[in-house]
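Asker: pasting a predicted model and its sequence here:
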Amino acid sequence: MAEGAEKGPGLGPWVVSTPAAQGLDAQALAEAAEALGQRGERQGLVVVRGGEIAFERYWANPWHRAEPGWRNVSFSSGKSWGATMVGRAITEGLIQLDDLASRYHPAEVSGLQPDVTIRHLLTMTSGGTLMVKPSTRRPRRLDAAPKPPGPGDEYVRQPVGEKGSPEGYGVSLAAGSTFYYDGAAADHLADVIAGASGVSSHRYMMERVVAALGCETFGYQPEGVDKAGNVRIGGSILMSCRDLARLGQLYLNGGRWAGRQLVAREFIEEAVSPSPRNPNYGFLWWLNTNGRVPLAPQEMFYAAGARGQFCFVLPRHDMVIATMGFGEAQLSAEDAWQALAKVLPPSDPLGGPHA
């Protein structure tokens, strides 16, 4: 993330380049796409280098059509969009990282400990809450009978923490003491943004983040927006691989987009740096600090969602790789990189040799 660097489509459509123009091997990309397609029911793969699409491939299956504009379900890759909404609000001076969440969203409503901060929620160290929303809805098969969308999901109080949660989760577990990956607590960041901005988090996200990035397909499942107009941070986004790649390019740019600093560079850098309780997690972004994805570069960071919704950001290679899809097979980051490792160039004319 070079100082002042800005690449990508801005408010317009992506520029579609070629592998050769971006220093990539066309055959390696085609082979990677073939291998990735065999690992699970993919809908799309978009490889960006130098701020331009160097390669893309789309597949048709019972859940998707092979179209660049097809909207996939984000699952938890939506969390990284939530982090970006928080970063935008910080950049606008509405909130600060170490503000108490209860300043904007009362603890008696959220179920969070009163001393939970925005930073705790971003790093999955809040200690949890029993006030939760249901999980993201799975996409429906193309041949399924039409069904009217349901209303937005509201918070409900569950009696105990989910299976596997640490003792005292959502009741007595101290904020900042334990990393536990759970989108239920992070969802409350949407209400924090609403309280700080004076508008619903859906409106804030769509106007201050999505429109500002020039996204072409981004929206929410109806269940992902509650009656107050607040979104589920943990998922429920509908978007194309191309729009998911915009998010990665924003972070690769150090927060610059369309001629302005959309998200403060300092926030971007901290968001993709190891957090105190988990070196492989930043602000709702996964990291590869300890090589948890063995075939991927150590400096890679990525958004990740169930069934293989990924946005991999590779700063040293000036690349973003987005892939989405759904099916009966689960696709892990490790599975994805069994295929994708071969697309990385051995040397980089844009930035010198790769180690």
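Answerer: Arrived safely.
Asker: when you work out contacts or count neighbours from here on, use the C-alpha atoms and nothing else.
Answerer: Will do.
Asker: mind listing the helices for the stretch 101-250 of the chain?
Answerer: Per DSSP state H, counting those that start in this stretch, the stretch 101-250 of the chain has helices spanning 107-110, 118-122, 183-186, 189-197, 201-204, 241-252. These are given in chain order.
Asker: what does the last one contact?
Answerer: Residues from elsewhere that reach helix 241-252 (C-alpha atoms under 8 Å, 6 or more residues apart in numbering): 1, 7-8, 14, 44-46, 48, 51, 68-69, 71-72, 81, 213, 215-218, 256-257, 268, 311-315, 318, 320-324.
Asker: ok, second structure coming up, stack it against the first:
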Amino acid sequence: MKPSFPLCALLFLGILNTVSAQDIYFPERNETWKVAGNNQFKHDAKQLAEAVDFAHANEYSGSRDLRVAILEGFKQEPFHKILGPTKKRGGPAGMILKNGHVMASWGDTKRVDMTFSVTKSFLSTVAGLAEDQGLIVDTKDKVGDYIWDGTFDGEHNAKITWEHLLQQNSDWSGELWGGKDWADRPPSEGGLDDWKFRKLNEPGTVMEYNDVRVNVLAYALTHVWRKPVPLVLKEQLMDKIGATTTWRWFGYEDAWTVIDGIQMKSVTGGGHSGAGLFISTEDMARFGMLFLNNGQWDGQRLISADWIKKATAPSVPNMNYGYMWWLNEKGPRHWEGVPKHVFYAAGFGGNFIVVDQKNGLLIVTRWLEPSQIGEFVKQVYEAF
């Protein structure tokens, strides 16, 4: 079914009217975010309010006690248990920004909550900073050329590149911080022996969402940077975009490594065993704003445009996934009625950062029933 003329026109005009840097408002640290004027941006206020009402009415159905929600959500995994911190969550919250100005907000946008696999997009960015600064020469390099402690030894693991880890198609085999790769989100069919002794996929050929392998990436980046990943993120990015001091990035209780004689924590790329990034809606919006402006914050280049282009390019085994960013390309994860150039971070429990560079539109929504995200974003676009 073809989209109606108004939607076609919207997509066409969006391509033509790429937002320029000087049109975007960047809030200072601790500044109250500017709200758009009544006639500043053309939109249907009633429709936008209805979209916000939709987000309120479709709260994530899992327990607000996230320890309970995690154990229920991953009860099919053998040996699954909580290994890191958790936190009870708040209610639905979010922000819709146009060129950096608030078009709508709801809930407690300053509350710090777990954000689960949205953390992966932050972890990917730490890898991007490493490549931008020459600590990683190229993401197509083999990780074993950088990390030689045995993590990437063996016929299979030695083939794995940074890109394979970033696209979640490495099929890295092993155990890290008590987590076995084959026990993390196993197939619905088969049993322990089938999963444990499976035939490994050639790196780069099959995407498998797997937190153990994501945590291997975090571990490898810790050793490349020679400092804790949260410190890298703080110094290189979060301080520069005016984020608050409230966000925290945790690892598992026993996830300690020693580098240059200093013991430091290796963080996780998600929270399905606890840990991960705990952050407010407003700080998530600041991070999204950086990507909305293609790596620049108020005239300062923080991430290269080349990295963002690579990070948001479809991978071979999954056209809807790049370097730990989801892509709205035509595929199984495509949202109908939403431009295909949109990309987004997504996490358990309905946490999302949705970025549309061409139209200057940024959406952050939290604790939305995940099955309703496509409909919600479509409603926001219809309001414009």
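Answerer: Looks like it came in fine. Please read these numbers as outputs of a predicted model, since none were measured by experiment.
Asker: for the helices of the stretch 101-250 of the first structure, which one sits closest to Glu31 of the first structure?
Answerer: helix 241-252 (19.0 Å; C-alpha to C-alpha).
Asker: ok, and what's touching the next helix or strand after that closest one?
Answerer: Next helix or strand after helix 241-252 of the first structure toward the C-terminus (DSSP states H and E): strand 256-257. Applying C-alpha under 8 Å, 6+ apart, the contact partners of strand 256-257 of the first structure are 4-7, 10, 212-213, 250, 262-263, 265.
Asker: again, 6 Å this time
Answerer: 6, 10, 262 (C-alpha atoms under 6 Å, 6 or more residues apart in numbering).
Asker: what range does that strand cover in the second structure?
Answerer: Aligned by TM-score structural alignment, strand 256-257 of the first structure falls on residues 296-297 of the second structure.
Asker: quick one on the thing from earlier: between the contacts of strand 256-257 of the first structure, which is nearest Glu299 of the first structure?
Answerer: Nearest to Glu299 of the first structure among those, with distances taken as C-alpha to C-alpha, is Glu6, at 19.6 Å.
Asker: who's in contact with the closest one?
Answerer: Contact analysis of Glu6 of the first structure by C-alpha under 6 Å, 6+ apart lists 253, 256.
Asker: which helix or strand contains it?
Answerer: With DSSP H and E as criterion, Glu6 of the first structure is part of no helix or strand.
Asker: gap between it and Trp257 of the first structure?
Answerer: According to C-alpha to C-alpha, to the nearest Å, Glu6 of the first structure stands 6 Å off from Trp257 of the first structure.
Asker: what's the answer for Glu270 of the first structure, then?
Answerer: Taking C-alpha to C-alpha, one finds Glu270 of the first structure at 18 Å from Trp257 of the first structure.
Asker: could you check which of these two is surrounded by more residues?
Answerer: Using other C-alpha atoms under 10 Å as the criterion, Glu270 of the first structure and Trp257 rank with Trp257 on top: 24 against 12.
Asker: that one and Ala212 of the first structure: what is the separation?
Answerer: Applying C-alpha to C-alpha to Trp257 of the first structure and Ala212 of the first structure gives a distance of 8 Å.
Asker: before we move on, what about Leu331 of the first structure?
Answerer: With the distance defined as C-alpha to C-alpha, Leu331 of the first structure ends up 31 Å from Ala212 of the first structure.
Asker: quick one: which of these two has more around it?
Answerer: The residue with more neighbours, out of Leu331 of the first structure and Ala212, is Leu331; 23 against 16, by other C-alpha under 10 Å.
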